[in-house]
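Participant: Let me see the structure of the following:
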Amino acid sequence: MKKSWFIIPLLLLSGCTQQNPTKVDVEMFNAVGDSLGKIKLTEQASGLKLDVNLKGLSPGVHAIHIHECGKCKPPEFISAGNHYNPESKEHGLLHPKGAHAGDLPNLIVEDDGSVKAEIMAPNVTLKDGKKSLYTKKGTSIVIDEGKDDGMTQPSGDSGKRIACGEITKGKK
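Facilitator: Below is the predicted model:
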């Protein structure tokens, strides 16, 4: 009978601690609202891993960035705001002063419009803190029509936004 008194407080305490998920799926949509597939975000020791699995993009090289607002209003996705930049850095993975936290390597889309890639985002996290993607305004992932040149301010001269997905807790 005494053992049950120890179990109940432990169960109550475990239900009170709420942690951010360490894995999240982000569904990506084009400008007309068609689903292009998902990008799976997974917390790693070295940052956030993005497993990209998309179809329906135009072939070629496309910029991909994490943006500062969790809204993806088509067709232009301006609602996603600017690149996620909690440390007020300059744009571009090639910039000598460091990049926005949301700057990512370009995607290479195959001739059939598909892309499968694994990208690391070392300057962001799903955990609490300054670099967390779970902000009051939310965050999103945006794909642009062209490649990011890695230097041009403020967004790499990568053209218009063609796809967007909101990063939200609990979408696995």
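
Participant: CA atoms for contacts and neighbours, from now on please.
Facilitator: Noted.

Participant: what's the first-to-last distance across stretch 146-159?
Facilitator: In stretch 146-159, first residue to last residue: 5 Å (CA to CA, to the nearest Å).

Participant: Just the buried residues of it, please?
Facilitator: Using 16 or more other CA atoms under 10 Å as the test for burial, stretch 146-159 gives 146-151, 155-158.

Participant: Can you tell me the closest non-neighbouring residue to Asn30?
Facilitator: What sits nearest to Asn30 in space, not counting adjacent residues and going by CA to CA, 6 or more residues apart in numbering, is Ala163, at 4.4 Å.

Participant: doesn't Ile143 make contact with that neighbour?
Facilitator: Yes. Between Ala163 and Ile143 there is a contact under CA atoms under 8 Å: 5.1 Å.

Participant: Tell me where the protein has strands.
Facilitator: 23-30, 35-44, 47-54, 60-62, 64-67, 107-109, 115-121, 139-144, 161-167 (DSSP state E).

Participant: Following up with a second sequence; could you model it the same way so I can compare the two?
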Amino acid sequence: MTRKSFVFAMATGAALVALTAIGSWAQHAEVPHLGGVTKAIAVLHATKKGGDVHGKVTFTRTPKGILVEGTVEGLTPGLHGFHVHEFGDCSSDDAMSAGGHFNPTDMPHAGPHADKRHVGDLGNIEANEKGVAKIDILDSALSFSGDHSIIGRGLIVHAKADDLKSAPAGAAGDRVACGVIGVAKGAGMMSGSAPAKK
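Facilitator: The predicted structure is shown next:
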């Protein structure tokens, strides 16, 4: 190997190490120049078996955890399993492409208030007689950074109630709606910075 080739190889290796370190840091830390993500959003669309199910759910960082708020319409009246899934992939017509429940700590399936649960276990939402479910959940297990980050993951509504105990998904039945959790517009701006002009 020539001296020039050796120097090039060393430089390339150093660059790869640096990129790996940066990627690891970004996964486990807030991004200072963005002030950290403060809000995310998921727009839910019906699966093949979901009929007219649709909705919008926001996730807002608070000192006590992530506040999950929104509305889902077109449901059958009653309880419906509501979970964060491991992949932000709603491409298949049954939403199985979103994978299983988001479970980075390898815990059993349970309800949202259990000591041991999937991070993605948000329990149930309840639709009224008009098929509309209002969501208002505060969850301390969810995060916008680190191993528990829900950014880029899937949000699923199921056809039936989650029994909060059966593995792997609470016997909640078909997936009737799917959405991808993404950073909301203006939610990562540096503290004190002005919003972009229209």
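
Participant: coming back round to it: may I see the buried residues of stretch 146-159 of structure 1 organised as JSON lines, with distance to Gly129 of structure 1 added?
Facilitator: What follows is the buried residues of stretch 146-159 of structure 1, written out as JSON lines (distance: CA to CA, whole Å):
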{"residue": "Gly146", "distance to Gly129 of structure 1": "32"}
{"residue": "Lys147", "distance to Gly129 of structure 1": "30"}
{"residue": "Asp148", "distance to Gly129 of structure 1": "28"}
{"residue": "Asp149", "distance to Gly129 of structure 1": "29"}
{"residue": "Gly150", "distance to Gly129 of structure 1": "26"}
{"residue": "Met151", "distance to Gly129 of structure 1": "27"}
{"residue": "Ser155", "distance to Gly129 of structure 1": "25"}
{"residue": "Gly156", "distance to Gly129 of structure 1": "27"}
{"residue": "Asp157", "distance to Gly129 of structure 1": "30"}
{"residue": "Ser158", "distance to Gly129 of structure 1": "29"}
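
Participant: Find the pair from the residues you listed with maximum spatial separation.
Facilitator: Spatially, the most separated pair among the buried residues of stretch 146-159 of structure 1 is Gly146 and Met151, at 14.1 Å (CA to CA).

Participant: Run a quick neighbour tally on Pro108 of structure 2.
Facilitator: Using other CA atoms under 10 Å, Pro108 of structure 2 has 17 neighbouring residues.

Participant: How much space separates it from Val7 of structure 2?
Facilitator: Using CA to CA, Pro108 of structure 2 is found at 50 Å from Val7 of structure 2.

Participant: contacting residues for the aligned residue in structure 1 for Phe87 of structure 2?
Facilitator: Taking TM-score structural alignment, Phe87 of structure 2 has Cys69 as its aligned residue in structure 1. The neighbours of Cys69 of structure 1, taking CA atoms under 8 Å, 6 or more residues apart in numbering as the test, are 79-82, 137-140.

Participant: one more time with 10 Å, if that's ok
Facilitator: Counting by CA atoms under 10 Å, 6 or more residues apart in numbering, Cys69 of structure 1 touches 78-84, 133, 135-141, 166-167.

Participant: Ala21 of structure 2 now?
Facilitator: Ala21 of structure 2 neighbours (CA under 10 Å, 6+ apart): Ala15.

Participant: Now which residue in structure 1 aligns to it?
Facilitator: That one, Ala21 of structure 2, aligns with nothing by TM-score structural alignment.

Participant: what does Ile125 of structure 2 give?
Facilitator: Superposed on structure 1 with TM-score structural alignment, Ile125 of structure 2 falls opposite Leu107.

Participant: Contacts only, for its match.
Facilitator: Going by CA under 10 Å, 6+ apart, Leu107 of structure 1 touches 52, 60-64, 115-119, 143-144, 146-148.

Participant: corresponding residue for His91 of structure 1 in structure 2?
Facilitator: By TM-score structural alignment, His91 of structure 1 lines up with His109.

Participant: count of neighbours near its match?
Facilitator: For His109 of structure 2, the count of nearby residues is 23 (other CA under 10 Å).

Participant: ok, it - contacts?
Facilitator: 101, 103, 116-121, 163-170.

Participant: same deal with Phe6 of structure 2?
Facilitator: Phe6 of structure 2 touches Thr12, counting by CA under 10 Å, 6+ apart.
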